[in-house]
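Undergrad: After the sequence you'll find the predicted model.
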Amino acid sequence: MALNYSIAMMGNPMNLEEAKKAYAKAQVSQELSLKALAKRVSSQTTASRADVTAVIIATVENMIDGLRAGEQVDFGDLGKFRLQITSRGAETAEKFSTANITGVNIQFIPGEDLKNIFAGM
């Protein structure tokens, strides 16, 4: 399977004087909707499309609850999800406060099987 990409000229944000360089940017060919995904899964299992949809929605809701509780959510071969905080530095630990926190992101760590599918692309 070929990886769809385009080429973009981008500068170094850490050094604006540096010449721009060409980088590959992955391109999405289309979107696999929840409805289409549930239809695919239901055709491969004994579960109905409605049941698959319900399970996916409940899984996402439970994942969000787990992340909010500070848990790392492990999806086995798919990978793991956990929260990652970005913050501004403080001179000392005592001077650090929640005001230093600038954002929270979801970090995804792919499982071994998922990492390996990109080896031949």
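TA: All right, it came through fine.

Undergrad: make it CA atoms for all contacts and neighbour counts henceforth
TA: OK.

Undergrad: Strands of the protein, start to end?
TA: Using DSSP state E, the strands assigned to the chain run over residues 5-10, 21-26, 73-74, 79-87, 101-110.

Undergrad: burial count for S48?
TA: Neighbour count of S48, defined by other C-alpha atoms under 10 Å: 14.

Undergrad: cool, the one 4 residues further on as well?
TA: When counting by other C-alpha under 10 Å, one arrives at 21 neighbours for V52.

Undergrad: here comes the other one, which I'd like you to weigh against the first:
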Amino acid sequence: MIQYKLKEQVNPLDITAPNKYVPVKQKQETLTLRDFAKRISRESTVSSMDAMAVLEGLLQIIPDEILNGKIIKLGDFGTFRSTISAETVDAPENFNVSKIKGLNVRFRPAKEFQKQITNIDYQLVSS
């Protein structure tokens, strides 16, 4: 369940216009890698230490492979891929590597995860 509060916003283009309200997701509990390892241990035959070792290995490999241009597909969870952010040019001969601003990492949920996202419950919390 996602908890949210309503936040009043001023229209920056017209400060005389009536304010509007938008939902803002509330911070909830933060889970650590150790929390995941403990849960994996409770729900399987793998020890917490073994789960932690595998998770740590995964967290070392994923960035390396993304930086090598690979697409990382994690089953029914989703896919990580990189894209380039750069200035546009009017002709190929006007492009050089200095036009590249950086690398972005994108996540796309897999179909099964996307179904879960579309069926989420929301709860308004009082101010």
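TA: Structure's in. What do you need? Predicted model only: the values in this text are computed from it and were never measured.

Undergrad: Give me the TM-score for this pair.
TA: Overlay of the two chains. TM-score (TM-score structural alignment, normalised by the length of the first structure): 0.84; 116 aligned residues with a C-alpha RMSD of 1.8 Å.

Undergrad: picking that back up, take the strands of the first structure and write them to CSV, including mean neighbour count.
TA: As requested, the strands of the first structure are arranged in CSV below (neighbours: other C-alpha atoms under 10 Å):
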stretch, mean neighbour count
strand 5-10, 12
strand 21-26, 12
strand 73-74, 17
strand 79-87, 15
strand 101-110, 12
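
Undergrad: Quick one: closest of these to V41 of the first structure.
TA: Closest approach to V41 of the first structure among the strands of the first structure is made by strand 79-87 (19.0 Å; C-alpha to C-alpha).

Undergrad: what's the mean gap between the closest one and the aligned bit of the second structure?
TA: For strand 79-87 of the first structure, the mean deviation from the second structure after alignment is 0.9 Å (mean C-alpha distance after the TM-score superposition for the first structure).

Undergrad: And for stretch 58-66 of the first structure?
TA: Mean for stretch 58-66 of the first structure is 1.1 Å (mean C-alpha distance after the TM-score superposition for the first structure).

Undergrad: buried stuff in that stretch?
TA: Under the neighbour-count criterion of 16 or more other C-alpha atoms under 10 Å, stretch 58-66 of the first structure has 63-64 buried.

Undergrad: before we move on, what about stretch 85-102 of the second structure?
TA: Buried residues in stretch 85-102 of the second structure, defined by neighbour count with 16+ other C-alpha under 10 Å: none.

Undergrad: what's in contact with that stretch?
TA: 84, 103-104 (C-alpha atoms under 8 Å, 6 or more residues apart in numbering).

Undergrad: residue closest to the middle of the first structure?
TA: F108 (4.8 Å; C-alpha atoms, centre = their mean).

Undergrad: what separates that one from L114 of the first structure, distance-wise?
TA: 12 Å (C-alpha to C-alpha, to the nearest Å).

Undergrad: list residues touching both of these two?
TA: What both F108 of the first structure and L114 touch, as defined by C-alpha under 8 Å, 6+ apart, is the set G79.
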